[in-house]
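K.L.:
Sequence plus predicted model, see below.
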Amino acid sequence: MTDLYYFFKNNFRKVGFGWLLTFFSSFGQTFLISLYVPEIVRDFQITEGTFGAIYAGCTVISSIVMLTVGHTVDHKPVKKVTAFTIFSLAFSSILLGFSYHIGLLFIALIGLRLTGQGLMSHISMTVISKYFDKNRGKALSISSLGYSMGEAILPVIIVLLIGWFDWRIASIASGCALLIYLIRLKFTNLADFDKQLSGEGRPSTLSLLKDYKNVVFQKKFGIMMPASFALSFTITAIFFYQYVFVEDKNWSVQLYATFFTVYAVTRFLFSLFGGMWVDKYTAKVLFRYFLIPLTLGILPFAFMESIIGALLLLIMAGITVGMSGTVQTALIAEMYGTAKMGAIRSVFTMFMVLSTALGPLLVGFLIDLKIPFSTIMLILFGLMALICLNSLRIKNEKYLSN
């Protein structure tokens, strides 16, 4: 931990930039948008299922658009790309607040998902990976702590704003907060990150397609992508319907909610541990095991009668999710190099964002079919177990140096 402290002290501004981007990505994440859902459903007079379908469609569209813009961080100045992304996220938040027509709601949600969950995280993880080599794990782990802080702080603020005013004011206020940071960004020196930019300029569409084809048809992509997809698919589906599952088990909703503090603390700690372990053992080694805790945690959640089963899931999920961002991003750098990391990582991000749409959609379909809760959890366990076995194959893949 001493090494981590001195690293943070010596690189505060650079990793702080990465942290702020992951923190502000919360405005496009499911956990924050879900706070608006009851009010949106009432105002637009639609059902939860209809909104779920709209949300899934917007998320799928944003994941596809991600492929066309994710590469910009490889060849455009970091400040310029970041400023455009923050402005777009702010505009989308404000547009959501002024959405009195379903068409505007659709556009706002696409913008939130693309720039929030997609690009803000993508820029942070990509530029940090490119700039740091020897201490990449520590840098990524500190940057990823913005996710945990966003989950801990922002829902409380948004709920208060909704309670004092309404959901529209809360969404507009979120956009204004982003615009304030945009002003601060103007006076932030990010020139050091631009030293890693590609000198080839903007790639042609044909070149991009060739790069994407080379990535997708490599064996290591078939090992790495399913882990990213399955993790986001499973964790989003479970958390999206967590209170439905809790009520199905007749557990105390209030007690379950307090357990989330344990999840947040666990995720925070293992974000830090994951970074130190990546630097010590490499991401390639950790990738083989980081999904196991969540996979095992599904079983007590499904079959234990006591609410301790939920606590065990949240602890195990905190371990896996805490390490995931650092391990997966560092592995991309190790296996593909960092020269075209923006373009390569955008492919992985596309599948990750896509999975966050499909997870709630498919699990919701199973719930509508009256499939028992334990059976749904067993299906997710089986999926994760297969992916864990597939991840072991990374052992035989070779590194690619820049």
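P.N.:
Alright, I've got the coordinates.

K.L.:
alpha carbons only for contacts and neighbour counts from here, please
P.N.:
Fine.

K.L.:
Remind me what the helix or strand hosting residue 4 packs against, helices and strands.
P.N.:
Taking DSSP states H and E as the definition, residue 4 sits inside helix 2-10. Under the contact criterion of 3 or more C-alpha pairs under 8 Å, 6 or more residues apart in numbering; DSSP states H and E, helix 2-10 touches helix 136-164.

K.L.:
And the next helix or strand past the helix it packs on?
P.N.:
Next element after helix 136-164 (DSSP H and E): helix 167-186.

K.L.:
Show me what that next one packs onto, helices and strands only.
P.N.:
Short answer (3+ C-alpha pairs under 8 Å, 6+ apart): helix 167-186 packs on helix 78-97, helix 136-164.

K.L.:
Identify each buried residue in it, please.
P.N.:
For helix 167-186, the neighbour count (16 or more other C-alpha atoms under 10 Å) marks 167-176, 178-179, 182, 185 as buried.

K.L.:
now swap in stretch 116-136 and tell me
P.N.:
For stretch 116-136, by 16+ other C-alpha under 10 Å, it's 116-132, 135-136.

K.L.:
Can you tell me what sits against stretch 125-133?
P.N.:
14-15, 18, 73, 78, 136, 139-140, 143, 193, 196, 329-330, 333, 338-339, 341-342, 345 (C-alpha atoms under 8 Å, 6 or more residues apart in numbering).

K.L.:
just checking, which of these belong to helices?
P.N.:
Applying DSSP state H to those, the entries found in helices are 14-15, 18, 73, 78, 136, 139-140, 143, 329-330, 333, 341-342, 345.

K.L.:
Second structure for comparison follows:
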Amino acid sequence: MRLTDYLRENAPFLTVGAMLTFLSASGQTYFISIFAGEIRVAFGLSHGAWGGIYMLGTMASAVVMIWAGSLTDRYRVRVLGPMVLTGMAITCGAMAFNQWVWALPVLIFALRFFGQGMMTHIAVVAMARWFVATRGKALSIASFGFAFGEAFLPMAIVAAMSMTAWQNLWLVAAGISLLSAPIIAWLLSQERTPASLANSESSVGMRGNHWMRSNALRHPLFWCMVPSIIGPSAFNTAFFFHQVHFAQVKGIEHLIFVSFFPIFTALTVIVMISAGWALDKYGTARLMPFFQVPMVFAFLTFALSQDTWSLALGFAFLGMTSGANATLPNAFWAEFYGTAHIGAIKAMVMAVMVLGSAIGPGMTGIMIDQGIGIETQFLGVALYFVGVTGLMMWGIGRAARDLPLAQISTEIKTPQQ
């Protein structure tokens, strides 16, 4: 099928995926961290205190995700999507008017839960379930929402903050989320109900089984993958969370720093598309073990760079893994564990990822307060990803032997009731 025909036949569902990934921005670290300087000044917080608040709220959202994420196995996206968007709108509005430091952990929890947690989870589970033969392609297209937000929102927001109060920008985010809710419901007026998906229509995983979450947690592959889930989440989050501090360490203006984001996004998009097409052809078993290798070079570059062009190279390496991370892991869980209970399994994965995003900023913020420089920390991060790559090579190599030789499944192009 030609790409134009594919996009036309699946337009409502791909559009919803891209919308949800873009609208998750208000709960993503790269968005929240833009306001880090203003929030710290407004509430009199140190790097460690702000990192601790962020960690507390994010960890709470990770715990709730374990339960809430499994709702995607029971309810339609057209029901969950508008509900989550409404919750995000309320939270963004509360961020604009909040004057109490004790409320910050609650608001961070809600931003992370609705944005990074549920909106991202709903989008990737929907793509994994609605599409089988072209799962990688669908995930790549839906992930354009992430890329678009990362490319343009930071520069737009930093520029807008020079013209208006930062609180007003949270009100804009609230309005966008609220207006998007009915659009999602309209686009999915013919959405298939997850509960109506028979096992015969779901792809199977290892040993030809439809794996449940309890079975997945008892399998060694899941625990081999945990460090790879935590790593990008923790340290990408830490990098963007402390972007204001990092720019100061490097001696460059914040606006110049965020001007490198399009480089990050360009590589993200290129690798995201390439990885999506490659995994449909080769499967995730051959690709997954190596997708975090660029992170080694990214953090080595950030630690050792002495000029702005070296930083640009670091952003390029970071974008490579970010692009692959948008498609490969989401398809990996469906390929190895099947799609019958993918919502519950991905909910646990998402909880681990959110936990990582809580650990990263909190841990690095405390270390900064203790006098351990961000550049020194990044050297340790590079070594971490060397170890993670070796662990994935071993774990996936063993588990791939249990994959079925062929999975008889049909791509869902136009879901019906």
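P.N.:
Cool, got the structure. Note that this is a predicted model, so its numbers are computed, not measured.

K.L.:
mind checking which of the helices and strands packed on helix 167-186 of structure 1 is nearest residue 305 of structure 1?
P.N.:
Nearest to residue 305 of structure 1 among those is helix 136-164 (28.1 Å), distances taken as C-alpha to C-alpha.

K.L.:
Can you tell me which helices and strands that closest one packs against?
P.N.:
Using 3+ C-alpha pairs under 8 Å, 6+ apart: helix 136-164 of structure 1 touches helix 2-10, helix 12-24, helix 30-33, helix 121-131, helix 167-186, helix 253-281, helix 308-336.

K.L.:
Superposed on structure 2, what's the mean shift for the helix or strand just after the shortest one?
P.N.:
Downstream of helix 30-33 of structure 1, the first helix or strand assigned by DSSP H and E is helix 37-44. In the superposition with structure 2, the average deviation recorded for helix 37-44 of structure 1 is 2.8 Å (mean C-alpha distance after the TM-score superposition for structure 1).

K.L.:
Touching helix 37-44 of structure 1 from outside, list them.
P.N.:
The contact list for helix 37-44 of structure 1, computed with C-alpha under 8 Å, 6+ apart, reads 47-48, 51, 100, 102, 167.

K.L.:
For residue 349 of structure 1, give its distance to residue 325 of structure 1.
P.N.:
Relative to residue 325 of structure 1, residue 349 of structure 1 is positioned 11 Å away (C-alpha to C-alpha, to the nearest Å).

K.L.:
residue contacts, the residue nearest in space to the middle of structure 1?
P.N.:
Centroid-nearest residue in structure 1, with C-alpha atoms, centre = their mean: residue 117, separated by 5.8 Å. For residue 117 of structure 1, the contact set (C-alpha under 8 Å, 6+ apart) comprises 25-29, 353.

K.L.:
Farthest pair within these?
P.N.:
Most distant of those, by C-alpha to C-alpha, are 27 and 353, 14.7 Å apart.

K.L.:
on that earlier part again, same list (the helices and strands packed on helix 136-164 of structure 1) but as TSV, adding distance to residue 155 of structure 1.
P.N.:
Below are these laid out as TSV (distance: least, C-alpha to C-alpha, whole Å):
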stretch	distance to residue 155 of structure 1
helix 2-10	27
helix 12-24	12
helix 30-33	6
helix 121-131	19
helix 167-186	11
helix 253-281	13
helix 308-336	18
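
K.L.:
who wins for proximity to residue 218 of structure 1 among those?
P.N.:
Here helix 308-336 is closest among those (C-alpha to C-alpha), at 10.7 Å.

K.L.:
now the angle from that closest one to helix 253-281?
P.N.:
30 degrees (axes from the mean of the first three to the mean of the last three C-alpha atoms, to 10 degrees).

K.L.:
And helix 308-336 of structure 1, what does it pack against?
P.N.:
helix 121-131, helix 136-164, helix 219-240, helix 253-281, helix 283-287, helix 292-303, helix 341-368.

K.L.:
can you give me the offset of stretch 63-83 of structure 1 from its chain's centre?
P.N.:
Stretch 63-83 of structure 1 sits 17 Å away from the centroid of its parent chain (C-alpha atoms, centre = their mean, to the nearest Å).

K.L.:
End to end on that stretch, go ahead and measure it.
P.N.:
First residue to last in stretch 63-83 of structure 1 (C-alpha to C-alpha) measures 20 Å.

K.L.:
which other residues reach it?
P.N.:
So stretch 63-83 of structure 1 is contacted by 114, 118-120, 122-123, 126-127, 182, 185, 190-191, 193-194, 196-202, 339-347, 349-351, 353-354 (C-alpha under 8 Å, 6+ apart).

K.L.:
Might one say that residue 270 of structure 1 is in contact with residue 315?
P.N.:
No. Between residue 270 of structure 1 and residue 315 there is no contact under C-alpha atoms under 8 Å: 10.5 Å.

K.L.:
Can you give me every residue that contacts the most far-flung residue of structure 1 relative to its centre?
P.N.:
Distance from the C-alpha centroid of structure 1, by C-alpha atoms, centre = their mean, peaks at residue 305 (31.0 Å). Taking C-alpha under 8 Å, 6+ apart, we find residue 305 of structure 1 in contact with residue 249.
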